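Q: Build me a model:
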Amino acid sequence: MRLLLMFLLPFLLYAERLSIEQLFNVKTTKVAQKDLFVQKTYPAIVKLDRSKIVDIAPRFSGYVEKLYAKEPLQHIKRGDVLALIYSLEVYNAKEEYKNSLKFGLDKRMTAASYLKLKLLGLPKDELKNPTKTLTITKIVAPIDGFLLKKDVYPGSFFQKGKTIFRLASNTHFWIEAQIPSKDIDFYKQSVSIIAQVQNEKLQVKKHKLLPLLDTNSALAIVRLFVEAKGILAGEYAKVTIIEHKKSILVIPKTAVIRKNGKWYAFRVGEYEGEYEPVVVQIKPLNNRYYQLISGLKEGETIADSAMFLLDSDAQINGLYND
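A: The predicted model follows:
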């Protein structure tokens, strides 16, 4: 045993002269300012953009001769024929226009007859040649989308002004997220909003906070306007609101230790290997950083590892003031 101690003594004496930094390879970092974005994610749901819903209510009465738009949610393309209609009112207007051409009436009379056809809301291709089909007129789709509602059947009669078809856009949607009332200011200060459906990010055209608050749940609604193909009303979505950029002092979570109800960082001392415990006030920021409130200044160097060893060394050397 005596021989072993004599053998180890030079190494122990040498180790005493080594600093903690040399022994344990203490990493350091500087207190720095960072521009950070704060973001929060909320569950949301896809809804039809009601501003893009179109009601088709003919300006004439008539009978449905043939129906093409039959099934609920049937996909429709702009210009598709939804139904063929016989309308006595349209027939008479076409006859009037035809006669004005046939008998060479005053141009103003012909123009007035043509205007009557336009005001009846006939499709463009019929207006190009109104006399081609006198007895039948077409109801065509004004948008791409799908059939949301139909209120006529083959052979049925409808009065003018009655909504016989309702179409919804299949590319324009609302995405609505419910946010706690305490986050309303967070939303108002946001610089960016991201919508996700089926793990795909969608471009948000615009967004707004609805002037409505659920008194029971204290939730407000943020509505996003998006254009997208392949998504469906009723699908679940995620909305991420990103707050304005902040320039704040931060330190890594690995650079502090909690002791006796206080947070400490170890500031690099005047001499090599010296570390001074400093009380700091911090606030959680994210999974990597704390926001530094007080205790250190920008640019100061602190330890970023070996916290427990530095704590033990500070206790042994009486460096804590409390």
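Q: Only C-alpha atoms from now on, for both contacts and neighbour counts.
A: OK.
Q: how about the nearest residue to residue 223, chain neighbours excluded?
A: residue 176 (4.5 Å; Cα to Cα, 6 or more residues apart in numbering).
Q: distance of residue 171 from residue 201?
A: 15 Å (Cα to Cα, to the nearest Å).
Q: One more: residue 154?
A: Distance from residue 154 to residue 201, by Cα to Cα: 43 Å.
Q: Let me know how buried residue 23 is, in neighbour terms.
A: 11 (other Cα atoms under 10 Å).
Q: ok, it - contacts?
A: Listed by Cα atoms under 8 Å, 6 or more residues apart in numbering, the contact set of residue 23 is empty.
Q: Tell me where the stretch 101-250 of the chain has strands.
A: In the stretch 101-250 of the chain, the strands defined using DSSP state E, counting those that start in this stretch lie at 137-140, 145-150, 157-158, 165-168, 172-180, 190-197, 200-202, 204-214, 219-227, 236-243, 246-252.
Q: Any chance of those in a markdown table with mean neighbour count as columns?
A: Output for those, formatted as a markdown table (neighbours: other Cα atoms under 10 Å):
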| stretch | mean neighbour count |
| --- | --- |
| strand 137-140 | 20 |
| strand 145-150 | 20 |
| strand 157-158 | 18 |
| strand 165-168 | 22 |
| strand 172-180 | 22 |
| strand 190-197 | 17 |
| strand 200-202 | 12 |
| strand 204-214 | 13 |
| strand 219-227 | 21 |
| strand 236-243 | 20 |
| strand 246-252 | 18 |
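Q: Would you mind putting the ones you listed into CSV with distance to residue 42 alongside?
A: CSV is the format used below for the strands of the stretch 101-250 of the chain (distance: least, Cα to Cα, whole Å):
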stretch, distance to residue 42
strand 137-140, 40
strand 145-150, 28
strand 157-158, 46
strand 165-168, 26
strand 172-180, 6
strand 190-197, 10
strand 200-202, 14
strand 204-214, 14
strand 219-227, 10
strand 236-243, 5
strand 246-252, 22
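Q: and for comparison, fold this next one:
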Amino acid sequence: MMLKQNKNKIIIALIFILILIIAFYGSKIPIVNKIPIFTKKHEHTYKPVLDEQGDVKYWTCTMHPSLKLKEPGKCPICSMDLVPVKRRGSEKKSTMAKKVEKSDMNQSEGMQGMSGMQGMHGMSGMGSGSKSMGSDSESTFIVSTQRQQMIGVKTQTVSIKSMTKKIRTVGMVELDETKIEYIHTKFSGWIDKVFVDYTFQHVKKGDPLFSIYSPDIVSTQEEYLLALKSKNILGESEFPEIAQGAKSLAESTKRRLKLWDISEDQIRELEITGKVKKSLIIHSPITGYVTFKNAFENMYVEPNTRIYTIADYTTAWVNADIYESDISLVKKGQEAIITVESLPNEIFSGKVTFIWPHLMTKTRTTKARLEFPNPDLKLLPGMYADVELMIPLGEMLTVPKSAVLRTGKQDIVFVDKGEGNMEMRRVELGYEAGDSYEVRRGLKEGEKVVTRANFLIDSESKIQAVVATWGEASDDSGKATSETESHKETQAIKLPQSGQADEPGNSKQSE
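A: This is a model prediction of the structure:
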């Protein structure tokens, strides 16, 4: 009897404990069911936050575009100010409609729809006011007028103007080859006396250089004197043939003296004096400097012996290097100026007189010969010269150099279309002259291009494009992850519902 009573007490105690357990867990189940699906396990996933107007997608850092935060503030990585990524107008309407419906399913679809948005990003301190433009052209974007003033944007109008290209190159001063004299004799002999006996000695035209003894010259002088006597005696002959023969002999002998470079004055002196000179004096044919000397007393010389070289320095040549790309621009008669290191403040003016018809393969250059007057002998052979050639190009459509971003593969300008609209445009450039480029394609006369702060504008447009692309990829990835985790969470939360015991409709079944 006692055993039966103890058994009943144990059963009653177990039932009481079971009721307490059911009551405890039954009170917890409704609380779990009331938790929103995307709150418990999706705190780490990205959910776009809207401002009062519903136009802010999220906040990000221009240096770390993968960072996406709900609230404005500082970047946790680099401490730069966060900038907002805004929606376009069509997405604002869609988002506001979905917000009114307050449906979990619509919220999930709203996250998917944000993948096509484009946002505004700028450099540190640029803030809002610049956003991607909803245009058919991917190269068009918006930078507000206020933002342009903050970053110092300046523009200039594309115009047609006369261009003169300035080619800068180097050259070397050389002698005028047309004013160099080489002193030889046309007969053999021995030098008796040297009058100009050192190199670079200055001589004037007609100055004696050296005297030479030649047996051929002596015998020819004697023949000429005899021919003159015969001419004087037989010139009055009754026989014309004899008179003409004497005259021809004298003329042929005189012509032979001239062929040996005996001057007319020397021949006249021989005719007057009637005396044969043993030594003949050779005179300088020009005024200049002796650049080569090979004359010594008692030295035997022949017609192929170069005895002196005399150069006129009053005209100087400069052979300037012309690069292959500029050869077609350089023409005979164009003006040129040079400066030399010894006279840095003095400018010498000359002209192009000749262009080499040959390209040097190692340097890919040719030579242009420039001619300069040099009366004061300030330009000396061997000097290096800085050369500037002025090339007139005519009337051309031009754009300032400061407006062009040269990337190597392409040249880009930013066209100001007004009211904050900017367009990135590729252009084809031609000649470069001063502070301008010739524009062959891509711009029209009267268009305005950005000439200052265009690097910031370029960064603005590129960051917009990159962040928009990253945003699309992140939204697609976030949507897929959200759907997967949402499905798992729903299954996990609904599992306890199948075993609920304290719900009004299920209490009897539990019992």
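Q: So after superposing, what's the score?
A: The pair, once superposed, lands on a TM-score of 0.71 when counted by TM-score structural alignment, normalised by the length of the first structure; 285 aligned residues with a Cα RMSD of 3.9 Å.
Q: Counterpart of the residue nearest to residue 223 of the first structure over in the second structure?
A: Counting by TM-score structural alignment, residue 176 of the first structure lines up with residue 319 in the second structure.
Q: What's the local residue count around residue 163 of the first structure?
A: Around residue 163 of the first structure there are 17 residues (other Cα under 10 Å).
Q: and the residue nearest to it when sequence neighbours are not counted, how far is that from residue 159 of the first structure?
A: In space, residue 163 of the first structure comes closest to residue 57 once its chain neighbours are excluded; the distance is 4.1 Å by Cα to Cα, 6+ apart. Separation of residue 57 of the first structure from residue 159 of the first structure (Cα to Cα) stands at 9 Å.
Q: who's more crowded, those two?
A: The residue with more neighbours, out of residue 57 of the first structure and residue 159, is residue 57; 18 against 14, by other Cα under 10 Å.
Q: need the contact list for the more buried one.
A: 160, 161, 162, 163, 164, 165.
Q: swap in residue 71 of the first structure?
A: So residue 71 of the first structure contacts residue 147 (Cα under 8 Å, 6+ apart).
Q: at 10 Å instead, please
A: Residue 71 of the first structure makes contact with 146, 147, 148, 149, 150 under the criterion Cα atoms under 10 Å, 6 or more residues apart in numbering.
Q: from those residues, which is closest to residue 103 of the first structure?
A: Within those, the smallest distance to residue 103 of the first structure is 41.3 Å, found for residue 150 (Cα to Cα).
Q: residues in contact with the residue nearest the centre of the first structure?
A: Residue closest to the mean C-alpha point of the first structure, counted by Cα atoms, centre = their mean, is residue 195 at 2.6 Å. Contacts for residue 195 of the first structure (Cα under 10 Å, 6+ apart) come out as 41-42, 44, 175-177, 201-204, 224-226, 237-241.
Q: Check residue 181 of the second structure too.
A: By Cα under 10 Å, 6+ apart, the neighbours of residue 181 of the second structure are 284, 285, 286, 287, 288, 290, 291, 308, 309, 310, 311, 312.
Q: can you check residue 101 of the second structure too?
A: Residues near residue 101 of the second structure by Cα under 10 Å, 6+ apart: residue 107.
Q: Equivalent analysis for residue 285 of the first structure, please.
A: Residue 285 of the first structure touches 36, 38, 250, 251, 253, 291, 292, counting by Cα under 10 Å, 6+ apart.
Q: Whichever of these end up buried, select them in PyMOL.
A: Buried residues within those, by 16 or more other Cα atoms under 10 Å, are selected in PyMOL with:
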select buried, resi 250+251+253+291+292
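Q: Could you measure from the equivalent of residue 350 of the second structure over in the first structure over to residue 283 of the first structure?
A: Using TM-score structural alignment, the equivalent of residue 350 of the second structure in the first structure is residue 203. For residue 203 of the first structure, the distance to residue 283 of the first structure equals 33 Å [Cα to Cα].
Q: Tell me which of those two has more neighbours.
A: residue 203 (15 against 11).
Q: Distance of that one relative to residue 192 of the first structure?
A: 11 Å.
Q: Ok, residue 77 of the first structure next?
A: From residue 77 of the first structure to residue 192 of the first structure the distance is 34 Å (Cα to Cα).
Q: What segments of the first structure are helices?
A: Taking DSSP state H as the criterion, the first structure carries its helices at 2-17, 20-24, 88-102, 107-119, 124-128, 184-188, 307-316.
Q: ok, now which ones touch residue 338 of the second structure?
A: Neighbours of residue 338 of the second structure in contact, by Cα under 10 Å, 6+ apart: 168-171, 318, 344, 346-350, 370, 372, 384-389.
Q: Spatially nearest residue to the counterpart of it in the first structure, not counting backbone neighbours?
A: Using TM-score structural alignment, the equivalent of residue 338 of the second structure in the first structure is residue 196. Computed as Cα to Cα, 6+ apart, the closest residue to residue 196 of the first structure that is not its neighbour in sequence is residue 238, at 5.1 Å.
Q: residues touching the alignment partner in the second structure of that neighbour, list them.
A: With TM-score structural alignment as the criterion, residue 238 of the first structure lines up with residue 386 in the second structure. By Cα under 10 Å, 6+ apart, the residues touching residue 386 of the second structure are 168, 169, 170, 171, 172, 320, 337, 338, 339, 340, 341, 344.
Q: Return those of the contacts of residue 71 of the first structure that are likewise in contact in the second structure.
A: With both residues aligned by TM-score structural alignment, their matches' Cα atoms under 10 Å, the contacts of those that the second structure also has are 147, 148, 149, 150.
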